[in-house]
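Trainee: sequence first, predicted model second:
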Amino acid sequence: MTFHGMWAELLPIGRSSASGGYRRFAWTEADGDCRAWFEQQARGRGLTYETDRNGNQWAWLGDPARGDAVVTGSHLDSVPDGGAFDGPLGVVSAFAALDELRGRGARFTKPLGIVNFGDEEGARFGLACVGSRLTAGALTVEQAHRLTDAEGITLPQAMEAAGYDPDAIGADPHRLDRIGAFVELHVEQGRALDLSGDRIGLAGAIWPHGRWRFDFRGEANHAGTTRLADRRDPMLPYAQTVLAARREAELAGAVATFGKIAVEPNGVNAIPSLVRGWLDSRAADQESLDVVVAEVKKAAREYAATHGVDLDVERESFTPVVEFDHALRDELARILDTGTDLKVPVLGTGAGHDAGILSGRVPTAMLFVRNPTGVSHSPAECAAEDDCVAGVTALADALEGLACT
């Protein structure tokens, strides 16, 4: 099946008719349909299919037990009302690249793997890259079992309902020992390639990033009868903290976003007793990130005290700066160099990826495909057809250089 045929099959799964975006959350029906699609693609190509202890899907050409396998792939889940390309482009391109290599008559000297990592976006349980974190030992079984969605369903309950064994999850060093190199293709989440005029780029590093939960606790009361002077309204310091995050990010050349909020009792005519907001912050270096988060916390405490509101701040996740393997990156640059004076640009990124999680255990690299608008995590996310095809060709070239004679 061609790239276009695969893309057309995958496109309707989990798509919202209201927003046009995707709701492929971990261990839901839409996620299951995506998993079924992956298995179908693997078996249809005569690949050995397996699901590991953490629910990640693998398709193998050759025997991975030999070690030094070259693996590619990405994820199929989405953020709420996310775009079509973030994650799926890398999986579809992996199968298409294998098809192209077979069409070239390439002879594989190393095992080739294609992977769909589970719950990369963290949309349901609030933690990104759960599948790869568990595999790499960056998330403990105890931590994973405590993850809960907005409906109070735990990760083990969700996995079991989807037909998977939650008691089997955990670090999988033997699987990682099979991998000699992991290359993830991804749509660029930004406009660097569009501005430079390049179709394909290489990742240099992932910015350090994390998520912090701010709990502003006030006093519920009647919105119509309580004097302004008598209120302990947590919405006010929360709103001021949102503005403070923007201010501090601008000063540090970083980014900071309050993109999720929960309010109790959440009534139009009730002063909230609790406003819970989640801060996502990222920066090019650790020092800048530390400054932003520290200043936002400081401002939040000052605003809370002014309004007689209590504040708790908890860091829910954090990923330090990830420098992708320089030797692998340089090898890919050599492979993709067309012999002209134009070199494949090397880009930094503020987005987290499974490749970043695995980088502490195996050599990893990333290819980016041009995004003409830079929009991501939105139904407006896009990539031109010819750029996607160029990405498939680049990935095929990379895999041929790494895994074939």
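Mentor: That came in fine, so what should we check first? Numbering: from 1, shown residues only.
Trainee: from here on, just use CA atoms for contacts and neighbour counts.
Mentor: Fine.
Trainee: any chance you could map the helices in the protein?
Mentor: 3-10, 29-44, 88-104, 130-136, 141-145, 155-161, 173-177, 192-196, 235-252, 286-306, 326-336, 354-358, 385-403 (DSSP state H).
Trainee: TSV for those, including distance to W207 and mean neighbour count?
Mentor: Formatted as TSV, the helices of the chain follow (distance: least, Cα to Cα, whole Å; neighbours: other Cα atoms under 10 Å):
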stretch	distance to W207	mean neighbour count
helix 3-10	30	14
helix 29-44	28	18
helix 88-104	20	22
helix 130-136	17	25
helix 141-145	24	14
helix 155-161	28	17
helix 173-177	24	14
helix 192-196	15	16
helix 235-252	14	19
helix 286-306	8	18
helix 326-336	16	17
helix 354-358	10	25
helix 385-403	23	20
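Trainee: can I get the ones you listed in a markdown table including distance to S19?
Mentor: Formatted as a markdown table, the helices of the chain follow (distance: least, Cα to Cα, whole Å):
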| stretch | distance to S19 |
| --- | --- |
| helix 3-10 | 17 |
| helix 29-44 | 16 |
| helix 88-104 | 19 |
| helix 130-136 | 26 |
| helix 141-145 | 31 |
| helix 155-161 | 25 |
| helix 173-177 | 38 |
| helix 192-196 | 26 |
| helix 235-252 | 26 |
| helix 286-306 | 32 |
| helix 326-336 | 38 |
| helix 354-358 | 27 |
| helix 385-403 | 22 |
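Trainee: out of these, the one nearest R53 is which?
Mentor: helix 130-136 (8.4 Å; Cα to Cα).
Trainee: want to compare, so here's the second one:
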Amino acid sequence: MSLLDDLADVGRAAGGGYARHGFDRAEAELREWFREQAGRSGLDVETDRNGNLWAWWGEPGRDALVTGSHLDSVPGGGAFDGPLGVAGALAAVSRLRGRGFTPARPFAVVVFAEEEGGRFGVPCLGSRLLTGALDADRARALRDPDGVTLAEAAERAGVDPARFGRDDVALDRIGTFVELHIEQGRGLDVPVAVGSTVLEHGRWRFSFTGQGNHAGTTILRDRRDPMVPAAGTVLAARRVASTVDSRATVGRLVPRPGGTNVIPSGVDLWLDARGRSRDVVAEVTAAAERAAAAEGCTVTVTQESYGGTVTFDPALRERLTGLLDAPELATGAGHDAAILAAHAPAAMLYVRNPTGISHAPEEFAEDVDVEEGVVALARALESLST
């Protein structure tokens, strides 16, 4: 908890919670904190070609046991999502060192870059680039809301964007990956659980185009207002998801040019869909097209990210549930572990969240449960590293 307390004032958001995004000032401060804490734990830190940080206990090598998470947040996010897994990994290392334990295989703590996609829109950016799941040219061209490209932001942070892309050297070193994370719902009545699956999920951008005009002089029948079909699409997303037992959210909607007394010429909205997400998007797209046509507007739909259902390694899950006497827990939240699961045995450990709230300031975990999570992670790492 003292490690998490170190971070309490970094990246505070004006509206509450935190704003810590890939390659921004707050994340740079967090990355420097990680380097310092890893050094105190006797770990040697290196940065890979995609901006991910690796802190090695001993020499880097193949078949490594890797743990860690991310330090960035969603806009207005909570204190635990991401940092708990990094601070917990460092605490677990200290716990093991204090007992005189030395791993019999290469061992690393990793911090993945831009897991939340809060700045550049693509989640798990660092792990997707590492594994080749995200095209490097597409990544370099991603822009934040201020128009800054990922390439520009990375270069300012001292990471060469020309080297972005699948990193076989780093990927081949990962033998097993275990990520500790705050639970992001209210599914636990015990302190710790082992992850079983991650729901299919993706993000799509709906871009509506109409005719900008004066809010006071343009009568309703003469309008081609893209906000009208955009609003209909938000409602359609809720309606469609409820009929197919899925989850659909519009958390970001941007009108252009954005004046209070201006009929927008365009509106972009982003749909996050999970569980039968492609079925949801197909129906929502049809509803958006009908609504756009009725208003004399057009709409284009662009897939920005997608991941199918992930089932974590059965043998690793069985080993951890038995070792920790812990239940399994499915989730609709994406993680770097789910990206790595296609390349190496990967697992999640969840720490109970009594509020059931995440991606918001009310996200919480009791100190005693955090301690249980660190103990569980240390036990898992000790078992897996011998």
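Mentor: Sure, I can see it. Note that the structure is predicted; figures quoted are calculated from it, not measured.
Trainee: could you say which one of the helices of the first structure comes nearest to R124 of the first structure?
Mentor: helix 155-161 (9.2 Å).
Trainee: what span of the second structure is that closest one aligned with?
Mentor: Counting by TM-score structural alignment, helix 155-161 of the first structure pairs with residues 150-156 of the second structure.
Trainee: mean deviation of the matching stretch from the first structure?
Mentor: Here the mean offset of stretch 150-156 of the second structure against the first structure after fitting is 0.8 Å, by mean Cα distance after the TM-score superposition for the first structure.
Trainee: what's in contact with that stretch?
Mentor: Residues from elsewhere that reach stretch 150-156 of the second structure, judged by Cα atoms under 8 Å, 6 or more residues apart in numbering: F23, D24, G51, F120, A139, R140, A141, L142, R143, D144, D160, P161.
Trainee: contacts only, for G100 of the second structure.
Mentor: G100 of the second structure neighbours (Cα under 8 Å, 6+ apart): none.
Trainee: ok, now with 10 Å
Mentor: By Cα atoms under 10 Å, 6 or more residues apart in numbering, the contact set of G100 of the second structure is S94.
Trainee: could you check how far the one in the first structure that sits across from it in the alignment is from G401 of the first structure?
Mentor: If you follow G100 of the second structure across to the first structure using TM-score structural alignment, you land on G105. G105 of the first structure is 14 Å from G401 of the first structure, where distance means Cα to Cα, to the nearest Å.
Trainee: same question, W58 of the first structure
Mentor: 21 Å.
Trainee: thought P64 of the first structure was touching Y49?
Mentor: No. Using Cα atoms under 10 Å, P64 of the first structure makes no contact with Y49, being 11.6 Å away.
Trainee: now for the two: what residues contact both?
Mentor: Joint contacts of P64 of the first structure and Y49 (Cα under 10 Å, 6+ apart) are G113.
Trainee: can you tell me the centre-most residue of the second structure?
Mentor: For the second structure, the residue nearest the mean C-alpha position is E116 (3.0 Å; Cα atoms, centre = their mean).
Trainee: aligned partner of that one in the first structure?
Mentor: Using TM-score structural alignment as the criterion, E116 of the second structure maps onto E121 of the first structure.
Trainee: what does E46 of the second structure give?
Mentor: Per TM-score structural alignment, E46 of the second structure is aligned with E50.
Trainee: for that match, what are its contacts?
Mentor: Here E50 of the first structure is in contact with E39, A42, N56, Q57, W58, A59, W60, V115 (Cα under 10 Å, 6+ apart).
Trainee: swap in 7 Å and give it another go.
Mentor: Q57, W58, A59 (Cα atoms under 7 Å, 6 or more residues apart in numbering).
Trainee: excluding its backbone neighbours, what's nearest the last one?
Mentor: Residue nearest to A59 of the first structure in three dimensions, not counting chain neighbours: Y49, with 4.6 Å by Cα to Cα, 6 or more residues apart in numbering.
Trainee: is the one you found in contact with W58, as I believe?
Mentor: Yes. Y49 of the first structure lies in contact with W58 (Cα atoms under 7 Å); the separation is 5.8 Å.
Trainee: spatially nearest residue to the alignment partner in the second structure of H307 of the first structure, not counting backbone neighbours?
Mentor: Matched by TM-score structural alignment, H307 of the first structure corresponds to E295 in the second structure. Once flanking residues are discounted, E295 of the second structure sits nearest to R224: 5.5 Å by Cα to Cα, 6+ apart.
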